[in-house]
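>>> pasting a predicted model and its sequence here:
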Amino acid sequence: MSNSPDRLYELLPVVYRIRDAEQGYSLRDLLRVIAEQVDVIETDITQLYENWFIETCQDWVVPYIGDLIGYQSVHSSGELTNALADETQQNNKILIPRREVANTIRYRRRKGTLALLEVLADKVSGWPARVVEFHQLLSKTQHINHLNSSSSTTVNLRQVDAVAKLNSPFDELAHTVDIHQISSQHQPGKYNIQNVGLFVWRLKAYSVTLAPAFCLEEVSSNCYTFSITGNDIPLYTSPHLSKDATEIAHELNLPIPIQRQVLQESKKDYYDSNPNPESFTKSLSIWKGVDSKPHPVSPDKIIIADLSDWNYQPEQDHIAVDPELGRMIFPLRQLPKNGVWVSYHYGFSADIGGGEYDRTLLDSAAHFLFDVGDIQEPAIFSSQQDASALSRFLRSQFSATTQRLLDAYTSPPPEPALIAALLPELNQLLLGESLYEEQRFASITLSAETKSLVQQNLQGKELIRCNRLLLEEAFPSQIRKHYAYYSVSQTSQECYQTISEAISQWQRDKPHDAVIEIIDSGVYVERINIELEKNQSLQLRAANHKRPVIRILDWRTAFGDALNVTVESGSCFVLDGLLIIGRGVHIEGNPSQFADYPTSVVQNPAAIIIRHSTLVPGWSLHCDCEPRRSTEPSLELFNINACVTIAHSILGSIQVNQNEVETDPLPIHISDSIIDATSIEGEAIGAAGYSIAHARLTIARCTVFGQIQVHAIDLAENSIFNGVIFVVRRQQGCIRFCYVMPNSRTPRRYNCQPDLVEQMVRQETELQPEQIEAEQLIASDRVQPQFNSTRYGTPTYCQLASTCAEEIKRGADDESEMGAFHNLYQPQREANLRIRLDEYTPADIEIGIIYAT
């Protein structure tokens, strides 16, 4: 199939095309529109064939193919609805995994094997697993005539490795019998003849590649942590698939914390000494600076030790490493003066905050048409004799009125009437195909990208972009750049070495849209001040699969330090994929933007976007993950005319300081994020020195630690508010399927906790009136969310505990869990896995799912 937009037009006889050319190509334009619809139909016909196969079919077809082979979907954890809805398609991927449907027949042939249970856990739920037959770990009194060989042994306290694995998925010691059923919800047992345990790991192992280590100077100059935030963090195994599909998973195949004894015995399996950082494939690696360049430390120079008290002193030319705490100590007489870099893996639940995971980058250039301020010198359209061929051509395309205004122009700045006349005619020129001609651009040096574009048959947005690039390269000092890209790296000489250098160049170029991309996972310690003009956008982002760190220090004694951004009306600022420590982000508006209030506020607000980023709660951490500055905000919004969007991020408290008289409440949209004020009494969203923040909040699938004090909440859903909410306008907005702390002042609530359990208590007819209040208090305490950890920096941060009430773990509108990890659909994964285990497990076996993390 040809991709040419004129393929239908070219099928016409030549006589009709000649007549069409004489009439301005109206027939060609009509056939181009028809050709677009023909392409849509042909693509759909092609996809019909692809939909016959599970590997290539569309998502909505997967349930139908599953029905053909007798695949049973899990309706107990959410009914399937309209398959065209985006949220339902995402839910269907959990309830009906494509890879399980593809392998259903293969699994049926392997029914009853242990290795199949591990494969099911991975393919059905996405959780890596290890299966354990507990009857092999039973301590038996054997008959002398009927000996039963067993690999389990009684406890030998000299076997440090075996004792360390006690009651773990890798236990090797013998146990007495436990008569409780493994599937019991109240008191499950393990060690019995018919019991089989499936240990699953819900935390993922995320990589950090060639990042500077943190020198903990408050302890000693030779003490370092792997984590750049200075906290203890257990190092995780980078899991590798087993070569044998029938083999039970071992430590190297699972994302588990690395134990000291295991690392000591299998150092070569975990430690990577490859000199090329890009080929980092194992679990951890340490690099020392030699001539200011990182060189890997040999594994025989690594000493595995317990560094809990920082008192260990390693030998000369060696480094002491504690993988359970993420610490290392150098000899006092051999301090790493040229730097220390580390590559390692840490554990976390989901792709939230800054990290080296795969994420979609935002499109930075939405349009390419000329706007006010793009034409800096109209003299390029002059009719002088020495004007270039391109200038003369451009002038010939203008109307007589525009030409008269050009003739009257003498010196900058140009009159507004001239710019108003030029812009629509130049934009009309960008839409056409008549701009480029080889003779017009013979004396102009074009970039390789532009040369490639002019050779193609472009249409639509790509044609406009090509024409814009032609004019920008022909008149670089007279026409403002529309788009610019600046790469930053501390290791590449072809990039800017600091973010400040890239910002300085961006300020000189003054493009409409720009991207400053950091292409490594280094630490950038510098002052950053960004001032955006009207209708100007800037992305400060990390490259995909990178996690750079911006560390802001106390540079000035008499002033506060932060990452400062000033926005104007219509501007856009994006933080993407970054980890910011040391200070917060301060975003301020220009006071002049409210001069024509309310017109400018309503028609041309700025945009602030924070996505896949971490603004460390409390600015920085102690070794035990306690915040150093627990009361300081991570994000300050000061008198901005903007819409603030936060997605897939981790932030400390947010302070909003708006002019309540001259501005409307600031709209803030938060989704799939964690807002952590480090305590439930702190202000998660508020205003310093005021009772409420002048803001309107829309929040979905978030976990909030701390109080929320805002003007209004337009919508809150599937979220956990672990702090009191105070809203001024209760008659506006709605809160649905959320946990709301008692004594909160909110808009109307629908299916929220603890409202539902308190309502159930009131409906109990046998209770006396004096008993209702006491029972409601008990019920309210029972459904209060419980977390494995509430401190940023720990692997189980914000993960709901196993003891958390089912009303929270299945309390969302689609029966998933409330909070920031809603989109993991863990209840659906578990329900799906239990159904499959019952289907593929022999009748005399009791199997249970045990959460290892």
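Thanks, I have the structure now. Numbering: from 1, shown residues only.
>>> CA only for contacts and neighbour counts going forward, please
Will do.
>>> okay, now residue 220: neighbour count?
Residue 220: 12 surrounding residues under other CA atoms under 10 Å.
>>> now residue 490
Neighbours of residue 490 under the rule other CA under 10 Å: 17.
>>> what's the following helix or strand after the longest strand anywhere in the chain?
Of all the elements of type strand in the chain, the one with the most residues (DSSP state E) is strand 707-717. Sequence order places strand 720-722 as the next helix or strand after strand 707-717, per DSSP states H and E.
>>> can you name every helix or strand that the helix or strand that comes right after that next one contacts?
As assigned by DSSP H and E, the chain's next helix or strand after strand 720-722 is strand 725-727. Helices and strands touching strand 725-727, by 3 or more CA pairs under 8 Å, 6 or more residues apart in numbering; DSSP states H and E, are strand 707-717.
>>> wouldn't residue 125 be in contact with residue 834 here?
No. Look at residue 125 against residue 834 with CA atoms under 8 Å: they stay out of range, at 9.9 Å.
>>> for comparison:
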Amino acid sequence: MHNRPPVPLIELLPQHLRNRDASEGRALEALMGILAGELAVVERDLDQLYDNWFIESCEPWVIPYLGALIGARPMRSFGAGEVGLRSYIANTLSYRQAKGTAAALEQIARDVTGWPVVAVEFFQKLIWSQHVNHVRPDAPGTASVRDAEAARQSEGAFSAACHSAAAGPADGASGRYAIPHVGLFIWRLDAFPLGFVSNAAAGYVGGLVPRASAIGLGFRHFDPLGADRTLFNRPKADRSVAGRVDIRMVPAPLDRRLLHRDLNRLRDGRPSGWFDEAPVLRIRLGGAEVPPERLHSCNLETRDDGGGNPTWRRPAQAGHVLFDPELGRLALHASDEGKAVETSCAFAAPFAIGGGPYDRSASFAAWREEIFVDGAPAPWVIGVSARAQDQTDDVLQGGVVVASLAEAIVRWNAASNAGTRGLILMLDNGSYAQDLGDAAHIVKIPPGARLAIAAMAWPTVERAGGVIERDLRSLAPMYRRPHIRGDLRIRGAAPGAGQEAGRLILDGVLVEGEVAILAGALGSLDLRHCTIGASAAGLTKGLRVISQNGALAVVVDHSIAGSLALGPAGGGLRVADSIIGEDRDLQADPDLLAVVVDAPSADVDFARSTIFGRTAVRSIEAENSLFLGTARAAQRQRGCMRFSYAPLTSRVPRRYRCQPDMTIAEAEQAAAPSSLSDAEKRRLARSVTPIFTASAFPASAFGQLALAAPDAVAAGAFGGAEMGAGFGAGTPFRRANLTDMLDEYLPFGLVAAPLFQT
């Protein structure tokens, strides 16, 4: 109803009045145009008022009011949790009808937390004599010691094994299997699929390119960086409130044994659970997709070939592929080594940062007007695709698209002038290994120029006469994360009188090398949803300003970077919803960590970010952030640190509700009039030190606070949210919603416990 066309009021008047108005300067037409605009506002308001009667179409502010009408318990919003809470309100009446069932518990838990949840009634998993009228063939009294697959799943949500009765807390390993206990198995990590990209007119566009191992071309890693990363399930949608959640609906790590058995069933002509209409893994070899019957799940651990050389297992037949989902590896037959390989799979991460297949429309909207200016000519645009079928210079046949980022940079440098607005669109998930370090491939930004290098779909539209055009109005920043294997070098030209400095935007790309700003006068650099300086060994590089560029302003938003070395750049640095650095050695002394933010000339603003290392800046503003290393600001009379964690040895401006300061202040108040010793203060500070599930890149849970993290950090940000890059995830609110839900929907006499799997 919101697309109702505007009413041209002038056309409702008699023709003779319109003719007379036209002869007298169209004053009446102008008046009717103003009235039509106001009428459109009223009609839109009426349409929205009507839509607000329905939970499916109402505005977010209406959701709690509709919930109050049916007596739904108020729940806390979490990040982008409006969709989940909308489902919670919409399904409340259905949940009440099914109250007390395991299906209702797991479905409502999913709605109020946004996490996949599987409810297991542990009394159903106890060994007990079965009645002949209630035979449970899937619940044997004893487990087979020969079934390794069943043994690995025995403590999981989908285990068929039965246990003897236990006593103890429901969330403890020893007391889980008791009669009144219910377990809610929860997966906190999200699965982000990177796969085959297609376009309606152009067909297949490209897929993820696995990295060749140092052993040889026949041995590859699914991760384009070459790291051993576990593959995760691509969850299927849960389309039924009454149905139960199965293993294909949760973002769990893939099990090589499960896939091995499933592929064997498929080869025997039986239906597949993992390689059905939505296969969990796909591989293209030499331009053609490998059928599931030729895929083999196995253990590809490195072993000795008998001559002291490392090797993996290899397929015995050409055209067959061995893969290991737990190590993220695949192996080819010797005759297939030279063929192109592309994959479709899913990796896991705790947050939607660092680039990936998720929707980046909000990021695109933040800089779109810099490139597309109303009333100005269309920007200079070029696409980049590794597929020869897409590459063309003919704009009437899907161009201009080139084969590499290197060629796109050369063309930009040749075409750009002062004030030029340009787009380099990377259209696939390919890896670009061209050397960008020489003078010809330095990205040059003339004065006043604006250039964006972004991972984005640039759809083709087929016109009459076989003309294929690319539509700039339908750019889609999702499903893509191209990989740049080298360094990216940028040089901004000094502006003349009356000119502005140039600007560069990187959005949605993975840069394995460093982003280096060469001597010049670049005005601003935006790193949005990017991963900078990543490699199989970790975050080894980052952003580096080599010299000059004194007025450079840098924005790092929803990104991951190894380090930020701004040198003389003094235009300001803003880091938001990002992770900088890593901690591979679990260094306990914050004064000994590496410097990961070095901006001695810049005023820095941190928001909702995690900094794994030391920080040295001119002045600092920080909110809801975690500084694992010592933070030092040269000017402490400016700025403020709010709702953040920073080690006691940090030299920062005034702190407001920060840790460990609050914990120490509360202890001093409780001990008054006595005072705490320095040793006691250090002990209290250690008690609120953040604990992470993983602090080294590229672990799946990199940057995620552990469940054992102290509440002062896990719920110490503004409004009770989590400090650091997980601020927007809303974990404390999700867990609180889960507790409230159990109070209302858990059957009387039962005890439930959340059992986090990731």
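All right, it came through fine. Since we're looking at a predicted model, the values are computed, not measured.
>>> rewinding a little: what's the longest strand of the first structure packed up against?
strand 683-686, strand 693-700, strand 725-727, strand 734-736.
>>> more neighbours: which of residue 125 and residue 834 of the first structure?
Using other CA under 10 Å as the criterion, residue 125 of the first structure and residue 834 rank with residue 125 on top: 27 against 18.
>>> tell me which residue of the second structure matches up with the more buried one.
In the second structure, the residue equivalent to residue 125 of the first structure is residue 113, according to TM-score structural alignment.
>>> from residue 737 of the second structure, how far out is residue 340 of the second structure?
According to CA to CA, to the nearest Å, residue 340 of the second structure and residue 737 of the second structure sit 48 Å apart.
>>> more crowded one of those two?
Each of residue 340 of the second structure and residue 737 had its neighbours counted (other CA under 10 Å), and the higher figure belongs to residue 737 (21 against 13).
>>> does the more buried one count as helix, strand or coil?
helix (DSSP: H, G, I helix; E, B strand; the rest coil).
>>> ok, now which ones touch the equivalent of it over in the first structure?
Aligned by TM-score structural alignment, residue 737 of the second structure pairs with residue 832 of the first structure. Taking CA atoms under 8 Å, 6 or more residues apart in numbering, we find residue 832 of the first structure in contact with 73, 74, 95, 124, 125.
>>> what's the spacing between residue 832 of the first structure and residue 570 of the first structure?
Using CA to CA, one gets 47 Å for the distance from residue 832 of the first structure to residue 570 of the first structure.
>>> now residue 852 of the first structure
From residue 852 of the first structure over to residue 570 of the first structure the distance is 49 Å, taken as CA to CA.
>>> these two: who's more crowded?
Neighbour totals were compared for residue 852 of the first structure and residue 570, and residue 570 leads with 21 against 15 (other CA under 10 Å).
>>> hang on, the more buried one packs against residue 602?
No. Residue 570 of the first structure sits out of contact with residue 602 when judged by CA under 8 Å, with a separation of 10.8 Å.
>>> tell me the most buried of the helices and strands packed on strand 707-717 of the first structure?
With neighbours defined as mean count of other CA atoms under 10 Å, those peak in mean count at strand 683-686, which reaches a mean of 28.
>>> what range in the second structure does that one sit on?
Aligned by TM-score structural alignment, strand 683-686 of the first structure falls on residues 595-598 of the second structure.
>>> out of everything not next to it in sequence, what's closest to the match of residue 125 of the first structure?
Nearest non-adjacent residue to residue 113 of the second structure, counting by CA to CA, 6 or more residues apart in numbering: residue 734, 4.4 Å away.
>>> my read is that that neighbour contacts residue 81, right?
No. With contact defined as CA under 8 Å, residue 734 of the second structure and residue 81 do not form a contacting pair (9.1 Å).
>>> what's residue 750 of the second structure aligned with over in the first structure?
When the first structure is aligned by TM-score structural alignment, residue 750 of the second structure is paired with residue 845.
>>> ok, how many other residues are close to that match?
Neighbours around residue 845 of the first structure, by other CA under 10 Å: 14.
>>> ditto for residue 17 of the second structure
Residues near residue 17 of the second structure, counting by other CA under 10 Å, number 12.
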